[in-house]
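Participant: with the input below, show me the fold.
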Amino acid sequence: MAKFHLTPNSVQEILETYDEDVIVTNREGIIIKATRISGQHYGIEVEELIGKSVYELQSAEIFSPAITPLVLRQKKKVVTIQKTPSGAKVLITGMPFFNEIGEVEFVVSYSYDVSELLVIQEYMKEQEFEMSKVQEELQLLRKKSFSMKGLIIESKETHEAYAVAHKVAPLDVSIVLYGEQGTGKTTMAKRIHKESSRTNGPFIELDCATIPESMFDKELFGEQIGIGKTATISPGLLSIAEGGTLFLKKVDRLPLHLQGKLLKVLKDERLKPLGSEETLSLDIRLISSAETELFQATTENRFLKEFHYFLTIIPIHLQPLQSRKEDLSALITYFLHYFSAKYNTEKSLSDSVFNLLLKLEWKGNIHELRNVIERIIVQSPEQIIGINDLPPEYRMQFEEGLTDIDLDGQTLPTILEHVEKKVLNNARQRYKTTTEMAKVLGISQPSVVRKLKKHTLPD
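Facilitator: Next up is the predicted model:
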């Protein structure tokens, strides 16, 4: 932009620049300075603008509207759209220059052709689109890092649970994993062990719900075999876990009197095998799992309070599969590919089956889902698996089209809005990125993003 000084005695002049449209008026609205390019917007020579009153130019509809009166009245920066005699539109900005007594002495305005701004806006949209693709690729890379480690993690809840597990894994504190059967507690326990300082030590599982009470001491503490110098110790699970991790599965199912016996050994960090007078040191890391809250179990006298406090330094909750739609969708796809490869076939799910699987309760969580996918892969004679290929106990009434829409009192636009939202929601659950959704739905990626925001669905 050309440099100029605003002084009360400045002469009328044309600024030598072809790059910017700048006009300077005094407090009476007389144009005292302008750049060469200024007249082009209004179809006149710049020499015809110098000395003219903006009020006269506004009356002649050359300036429509003039910016100077607006700035003089408001005494602040003003931005507006101005229509030129040719019908073009320019975005014009007016800035006040004040004198020593606080009055507006000059108004400097500069403008841009709106069409140029639209080009810039379109460019910015393209950049935004490219950035959204980059962000999606980064998200996929983050998710792949979990998958490469043998994990399927898509939902926010599971990400948060594993973030806590990753943070506390090296700390050697006792952890309790809460969740229904099949929610992935054993997988998380193994991940914590692998990321701990005991990763080179053993990982030993003890199912507290199935171990016979009569075998409890022998299984956990071990047993001395023989007497005298020929005596040997048959190690129990605690000794085998020495230097590693002991995973107490379903610890909430352990009988009350056995809880006290195990607690004493764990607190003392010493154990005595059956039939032996010798005590052995104990150095293990504890991870437990439970399907019910241990604190609630203490209030019902099913669990020792002291044992609860000993075990529960860090609680981590894993949600049921049905409430983790992103994980459920990813696991369906994962098991579909896994069992197709295992049985040397190539199967895919129809949209109706995929959406139906997303709606089922999955009370057995991942174990149940894995079983069902394997069954339909093996049993279905068709390449595309349909509703009739599901096991009988999983078949539900399912109708295609608009039969689930109540038509009474609804206009066609309302019905179409309902259908669009339903289609977008189904696509969002099945496909990982808006780019994939756009390809399947046959629309642009920006259109997908706009429609998701329109229906307040996550993009």
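Participant: okay, CA-based contacts and neighbour counts for the rest of this
Facilitator: OK.
Participant: buried residues in the helix or strand where Ile32 lies?
Facilitator: Assigned by DSSP states H and E, Ile32 belongs to strand 31-35. Of the residues in strand 31-35, 31-35 count as buried by neighbour count, 16 or more other CA atoms under 10 Å.
Participant: I'd like to know which of those residues is nearest to Leu358.
Facilitator: Ranked by distance to Leu358 (CA to CA), those are led by Thr35 at 65.3 Å.
Participant: do you know how far the closest residue in space to the closest one that isn't next to it in sequence is from Val46?
Facilitator: Closest residue to Thr35 apart from its sequence neighbours, by CA to CA, 6 or more residues apart in numbering: Leu15 at 4.5 Å. Counting by CA to CA, to the nearest Å, the gap from Leu15 to Val46 is 10 Å.
Participant: more neighbours, the two?
Facilitator: More crowded of Leu15 and Val46, by other CA atoms under 10 Å: Leu15, with 21 against 18.
Participant: hmm, the more buried one is touching Ile32, no?
Facilitator: No: in this structure, Leu15 is not within contact of Ile32 by CA atoms under 8 Å, at 10.4 Å.
Participant: and the helices in the stretch 351-459 of the chain?
Facilitator: Ranges of helices in the stretch 351-459 of the chain, per DSSP state H, counting those that start in this stretch, are 351-359, 365-379, 412-430, 434-441, 445-454.
Participant: which residues sit against stretch 142-152?
Facilitator: 153-154, 327, 330-331 (CA atoms under 8 Å, 6 or more residues apart in numbering).
Participant: quick one: which of those is most hemmed in?
Facilitator: Glu154 (24 neighbours).
Participant: just say helix, strand or coil for it.
Facilitator: coil (DSSP: H, G, I helix; E, B strand; the rest coil).
Participant: to check against the first, give me the structure of this:
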Amino acid sequence: MNEDTARLSLKIERLEALLAVTKAMVTQHDLDKLLDIIAHEAANIVGAERASIFLVTSDRRALTSKIAIGMEETGLAFSIDAGIAGYVARTGEVIVSDDPYGDERFNPRIDEETGFKTFNLATVPMYGTDEKKPGPLGVFEVLNKKDGDFSEEDLEILLALSGQAAVAIENARLLAELRLAQDKLDRENTRLRQRFLKEYAFENIIGIAPAMTELLSLASRVAESTANILITGESGTGKDLLARAIHGRSPRAEGPFVALNCAALPESLLEAELFGIEKGVATGVEERDGKIAQAAGGTLFLDEIGDMSLATQSKVLRVLQEREFTRVGGSETVRVDIRVIAATNKDLKAEIEAERFREDLFYRLDVVELCLPSLRERREDIPLLAEHFLEVYRLKSEKDIKGMSQEAHDVLVSYTWPGNVRELQNEIERAVALAKPGETIGQEILSEKVRAAAPSPLRPMADAVRALETGLIARALKESEGNKAAAAKLLGLSREGLRKKMARYEIKL
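Facilitator: Purely as a prediction, here's the structure:
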């Protein structure tokens, strides 16, 4: 009966040891401290003088001691080909020895270095859960049982504890990898944020024209508020650039800037992209956040909002009024904290009159309106912008372009630029692509449509009058279908006066 009681007591002690280790794994995140607890429990429960945990190096050529209970040396390292610990690490076998010095696999060098005498030992492998990694990730070894030799029960507890240690080691390594990855992401995010703030700063927006400087001054002031902003202007005027500059100057600069072009997607896809979608809405559809959720704590930029359907407009209005939304296919209300900057090239008041845009949404967006001038309204900025784009594409193409001639500048300034800054950018990119290394970009390299706007050179007045009158007469004759009397009447001339001019300019029907 006493023997049964002793066995039961031993089992209870061992279960308590496993429980202590399990609790430690939940509460202790320091790997060294956790392995120290495991090794101590192992030494205590089997009655060993020493307990060591050895880890296999990444190249699987050596073992290093991670934890050594009962000895001061914890930095031991030796070849995986040496000793019983090395043998277990290579083969995965369990070794129990009552006469280590009689075992040819035993390495006495460690005893010599530590001044410790090994009388018996038990060594078990530690296997991780990653099947792709060959062999044990380390070994668990106990030395010199204080009362007799190591038993089968001792091996059972050692194997159980080695499994716990292996899980702890794997978790610690995964956590370390995650921290490294997170640190890398944090550094990259910081770098990108700094680059964003620098690249899209107000100071980098080119403009000396009064219309532009006044706009930038106003935009800079309202950027520091929390007010929603509506940016208007023709296509290609730089609404996206201005929105990013406002975000970078705002209290939300550390948060995300998320942009969505409302004209680029059909209504069904636009709502999913904007509000997100629940899993299972359609076959193969997974849950994902929309642009609104992604912009939490930052700025949501809705470009071309004038192209948004009335149905979607009503849902955006809810976001602006209540700061909440529901995913497509979902029923749960999601709260969100965002600032909205909207942009359009349309006259939203006219769209309201035509019942294509909600008036209540307009006034929610139009807290502050910033109207970007067209490029033809800021012609003094054209040479500056042209030189800026020239430098951008010169560096990108690695061409040694000397610059741009004054004649080319004059032609660029004369053109009306219906596509605004974006069209100018494309024109300069084209010119750089066509230019030869080492040359200066002249007006002849510019596209035909741009050159056609070039101012005509001065010529003698007689030639100019001749060209003007010839053109007018030809047009009048065309409109009157060759009837000279009718053409003369259109021109305010007598029939004889028209005949003389036709003779002078040698105009024949």
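Participant: any idea what the TM-score is?
Facilitator: Put the two chains on top of each other and the TM-score (TM-score structural alignment, normalised by the length of structure 1) is 0.53; 262 aligned residues with a CA RMSD of 2.8 Å.
Participant: what about whatever residue of structure 2 lines up with Ile314 of structure 1, how many neighbours?
Facilitator: Aligned by TM-score structural alignment, Ile314 of structure 1 pairs with Val368 of structure 2. Residues near Val368 of structure 2, counting by other CA under 10 Å, number 17.
Participant: kindly report the same for Tyr112 of structure 1.
Facilitator: 17.
Participant: relative to Lys190 of structure 1, how far out is it?
Facilitator: Computed as CA to CA, the Tyr112 of structure 1 to Lys190 of structure 1 distance reads 63 Å.
Participant: kindly report the same for Ser329 of structure 1.
Facilitator: 24 Å.
Participant: just Glu130 of structure 1 next, same as before
Facilitator: 39 Å.
Participant: on that earlier part again, out of Ser329 and Lys190 of structure 1, which sits in the busier spot?
Facilitator: Ser329 (22 against 18).
Participant: the more buried one pairs with which position in structure 2?
Facilitator: By TM-score structural alignment, Ser329 of structure 1 lines up with Pro383 in structure 2.
Participant: got the contact list for the host helix or strand of its match?
Facilitator: Taking DSSP H and E as the criterion, Pro383 of structure 2 maps to helix 382-397. Here helix 382-397 of structure 2 makes contact (CA under 8 Å, 6+ apart) with 206-207, 375, 400-401, 403-404, 409, 412-413, 421, 424-425, 428-429, 432-433.
Participant: now, of those residues, which are buried?
Facilitator: Looks like the contacts of helix 382-397 of structure 2 have 207, 375, 401, 403-404, 409, 412-413, 421, 424-425, 428-429, 432 buried, using 16+ other CA under 10 Å.
Participant: now the match of Ser329 of structure 1: how far from Ala51 of structure 2?
Facilitator: With CA to CA as the criterion, Pro383 of structure 2 and Ala51 of structure 2 are 78 Å apart.
Participant: now the match of Ile314 of structure 1, nearest residue through space, not along the chain?
Facilitator: Ile229 (4.9 Å).
Participant: returning to what we had before: give the contact list for the match of Ile314 of structure 1.
Facilitator: Val368 of structure 2 touches 222, 227-230, counting by CA under 8 Å, 6+ apart.
Participant: from the residues you listed, which land in helices?
Facilitator: Residues of these located in helices (DSSP state H): Val222.
Participant: farthest-separated two in the contacts of Val368 of structure 2?
Facilitator: Between all members of the contacts of Val368 of structure 2, the farthest pair (by CA to CA) comes out as Val222 and Leu230, at 11.4 Å.
Participant: the more surrounded of those two?
Facilitator: Using other CA under 10 Å, the more surrounded residue of Val222 of structure 2 and Leu230 is Leu230, with 26 against 18.
Participant: what lines up with the more buried one in structure 1?
Facilitator: Superposed on structure 1 with TM-score structural alignment, Leu230 of structure 2 falls opposite Val176.
Participant: with Ala296 of structure 2 instead?
Facilitator: Ala296 of structure 2 maps onto Glu242 in structure 1, by TM-score structural alignment.
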